[in-house]
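[1] Quick one: sequence plus predicted model below, questions after.
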Amino acid sequence: MDPEQLYTAFVNELEHRDLGEKTIRAYSNDIRQYMKKYHDQDSLSPQSFRTYVGEMLASNLKASTIQRRIISLKLYVNFLVEHHWIAAFDFKTLRFHRNRRLPRVLSRFEIQKLLQCLYDEQETAKTSFMNREAVRNTAIIELLICTGLRIGELSLMNVDDINQHSWTFIVQGKGSKERILYVSSLETRKAIRQYLRVRAKFDPQDSALFVNKFGLRLSIWSIENVFYKYRDISHISSQATAHYLRHSFATELLNNGADLRVVQELLGHASITTTQIYTEIATVDKVNALRQYNMRNMIQINSRLLQ
């Protein structure tokens, strides 16, 4: 097979794996990017792999992008080795250590400002359509705050996924893994009920829970834009993304004493190692420990400068 045929075969196999659509697209695009630089038989040589990684390390690419592209390349090479199209290759020589970044969160005050902005817009909406959009947007942000959903999971939700008697709903997570979440906030429940009463006026074209003005399922990018709109109006952190709400959800649970394993299940993390990073920014136990045990708190100095 020529490189193009090998690429097509690789993408076909990805589509039959237990991977999300977004992940498949990212891996496919990464390999396509690689093939633009190495488009002949030399593209399958260990030297080409090393050169490509070296060029990325020397570039201004984000560490997360480099790491993902290496993962994509590793998947591609393993696929070729398994089918005996190339000789085995030791990927330890391409190992890349990414500096860990702590999750960014919003404070309770910022989340309160965000919610207040949404409810204020409902009261000041000048047309019935603007009011319906405000009601929908309130339900979206309320659900993200209350449950820690990924925006991709929110986009995939259907009306029938929510049980208004038990207030549980089914989530289609990464890799088509399902989990059940619970809407614990009475205010969030009210926001969802209010939206469901006006949803029909959007003329939905299918069973999608959240739809746009044309009645079509809201995309991930549309949900992000909803968040950005109210982020800017409420004047909270200008760097915030909708994913900050998920980080804030997890951090607050741990701050309030939730078990790490339970938080892992609520977030839909495959590994508890992913969840453990939130313990780094859960501050309540650390603050209490420092207040109670820090040696400096117990040392008294007599000085007019401290009066």
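    That came through, no problem.
[2] From here on, just use CA atoms for contacts and neighbour counts.
    OK.
[3] Please, where are all the strands along the stretch 51-200 of the chain?
    Listed in chain order, the strands of the stretch 51-200 of the chain (DSSP state E, counting those that start in this stretch) span residues 162-163, 168-172, 178-182.
[4] Show me which of these has the highest average neighbour count.
    Mean neighbour count (mean count of other C-alpha atoms under 10 Å) peaks for strand 168-172 among the strands of the stretch 51-200 of the chain, with a mean of 19.
[5] Packing partners of that one?
    Secondary-structure packing of strand 168-172 (3 or more C-alpha pairs under 8 Å, 6 or more residues apart in numbering; DSSP states H and E): helix 151-156, strand 162-163, strand 178-182.
[6] Can I get those in a markdown table including distance to His16?
    Below are the helices and strands packed on strand 168-172 laid out as a markdown table (distance: least, C-alpha to C-alpha, whole Å):
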| stretch | distance to His16 |
| --- | --- |
| helix 151-156 | 20 |
| strand 162-163 | 29 |
| strand 178-182 | 18 |
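[7] follow-up on the earlier one: using TSV, please lay out the strands of the stretch 51-200 of the chain together with distance to Asn137.
    Output for the strands of the stretch 51-200 of the chain, formatted as TSV (distance: least, C-alpha to C-alpha, whole Å):
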stretch	distance to Asn137
strand 162-163	17
strand 168-172	19
strand 178-182	20
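[8] and the comparison structure, right after this:
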Amino acid sequence: MSTLTKLIEEYLQYCQARKGLDTKTIRAYRADLRDFGLYVESQNGDFLKKESIGNYVDFLHSEKAPRTVRRKIASIRAFYHYLTYMEEIAENPLYRLDLTFRLPQRLPRYIPNHVMNTFYQELYAQKEKANTPYQLKCAVRDIAVIELLFATGLRISELCGLKREAVNLYDGEIRIHGKGDKERILQLTEKATISALAEYESLFQAEIRRSEYFFLNKYGHPLSDQSVRDMINRLAGAASISMHITPHMFRHSFATYLVNQDVDIRCIQEMLGHSSIRTTEIYTHVDKAKQRNVLEAKNPRKLLDMENVR
């Protein structure tokens, strides 16, 4: 085992035992650092030299998408910070190495209202078409999942990791443990959402009682994000929706619809669980329909007195 491989493994153990990072984050760190190690070894480089790290970053820029490059750089930065902190190395080779670059602006993709209506019609139609108790339970769970995603803007990881004691339908609120183990409480105000969750809880009460999680699969295990993706794809296909819909698009749609109704951006930030207002500001783009309505009704050109214009 090379020195770099050994240090990477020690770092990952530290992330799990001392920092308490979740399995998905550690898996991503492992993949990013493994790729870095393989590149350095293939080039006969030295992981303590700025030149080796700089060459790897240049390689990433030539091969990977900008957001992937940013994530891999962040993984490397955290690794070398650990090495310096633990005094495994005398000096951090990332010091005075410029790794910053501008990401292209990409607006979040949300689900248009007419597509959302079509999706919801199919969602509830599946319940009406259920022929067996098992099919009914699955349809009821699917409705509860989508209703909660769209009504609260939860991340899919937050929904799948929702604990049973975090759901309080009596008071109409849920307690969320978001990124960085930050806790926030979201209010449930829509009657349709509360009703869907209550029906799900009633049908799955035996399974929920045996588990610490709220949303469960047929085996009584926590519902996975892939299961939710598969369910959304199945419903979209049944509804003949050509748009590719992902779980995260319900979060984008939740935020975008609120922004378009002039809800205060800091209120949206709190509901989404963003640590920075800059993250939430990506939703402040105005859709074309609203832009056209504003310009038609409020265009400053209308204020001109044409009789006095020569």
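    Sure, I can see it. Small disclaimer: the values here were computed from a predicted structure and weren't measured.
[9] Contact partners for the residue nearest to the spatial centre of the second structure?
    For the second structure, the residue sitting closest to the mean C-alpha position, by C-alpha atoms, centre = their mean, is Arg155 at 4.7 Å. The contact partners of Arg155 of the second structure, taken as C-alpha atoms under 8 Å, 6 or more residues apart in numbering, are Leu149, Pro247, His248, Arg251.
[10] how about the first one, what's its partner in the first structure?
    To tie it back to what came earlier, the one meant is Leu149 of the second structure. Aligned against the first structure by TM-score structural alignment, Leu149 of the second structure finds its counterpart in Leu144.
[11] Skipping adjacent residues, who's closest to its match in space?
    If you skip the residues right next to it in sequence, Leu144 of the first structure has Leu245 as its closest partner in space, 6.4 Å away by C-alpha to C-alpha, 6 or more residues apart in numbering.
[12] Hmm, Arg104 and that neighbour touching each other?
    No: proximity of Leu245 of the first structure to Arg104 does not meet the contact threshold set by C-alpha atoms under 8 Å, at 9.1 Å.
[13] the more surrounded of these two?
    Comparing Leu245 of the first structure with Arg104 by neighbour count (other C-alpha atoms under 10 Å), the higher total belongs to Leu245, at 28 against 18.
[14] Touching, Ala151 of the second structure and Phe254? I think so.
    Yes: using C-alpha under 8 Å, Ala151 of the second structure is in contact with Phe254, at 7.0 Å.
[15] Helix or strand for the residue nearest to Leu144 of the first structure, just tell me which one.
    Leu245 of the first structure is located in helix 243-255, with elements delineated by DSSP states H and E.
[16] what's the mean distance for that helix versus the second structure?
    Average distance between helix 243-255 of the first structure and its aligned residues in the second structure, after superposition and using mean C-alpha distance after the TM-score superposition for the first structure, equals 0.7 Å.
[17] Please apply the same query to stretch 187-197 of the first structure.
    If you overlay the two and look at stretch 187-197 of the first structure, the average distance to its match in the second structure is 0.8 Å (mean C-alpha distance after the TM-score superposition for the first structure).
[18] before we move on, back to that, of the contacts of Arg155 of the second structure, which are reproduced in the first structure?
    Among these, those whose aligned partners also touch in the first structure, counting by both residues aligned by TM-score structural alignment, their matches' C-alpha atoms under 8 Å, are Leu149, His248, Arg251.
[19] corresponding residue for His274 of the second structure in the first structure?
    Under the alignment (TM-score structural alignment), His274 of the second structure maps onto His269 of the first structure.
[20] Please read the previous query as pertaining to Met231 of the second structure.
    Structural alignment places Met231 of the second structure opposite Val226 in the first structure (criterion: TM-score structural alignment).
[21] Leaving out the residues flanking it, which one is nearest to that match?
    Residue nearest to Val226 of the first structure in three dimensions, not counting chain neighbours: Asn137, with 6.7 Å by C-alpha to C-alpha, 6+ apart.
[22] pretty sure that neighbour contacts Glu224?
    No: with contact defined as C-alpha under 8 Å, Asn137 of the first structure does not count as touching Glu224 (10.9 Å).
[23] The two: which is more packed in?
    Neighbours were tallied for Asn137 of the first structure and for Glu224 using other C-alpha under 10 Å; the higher tally belongs to Asn137 (23 against 15).
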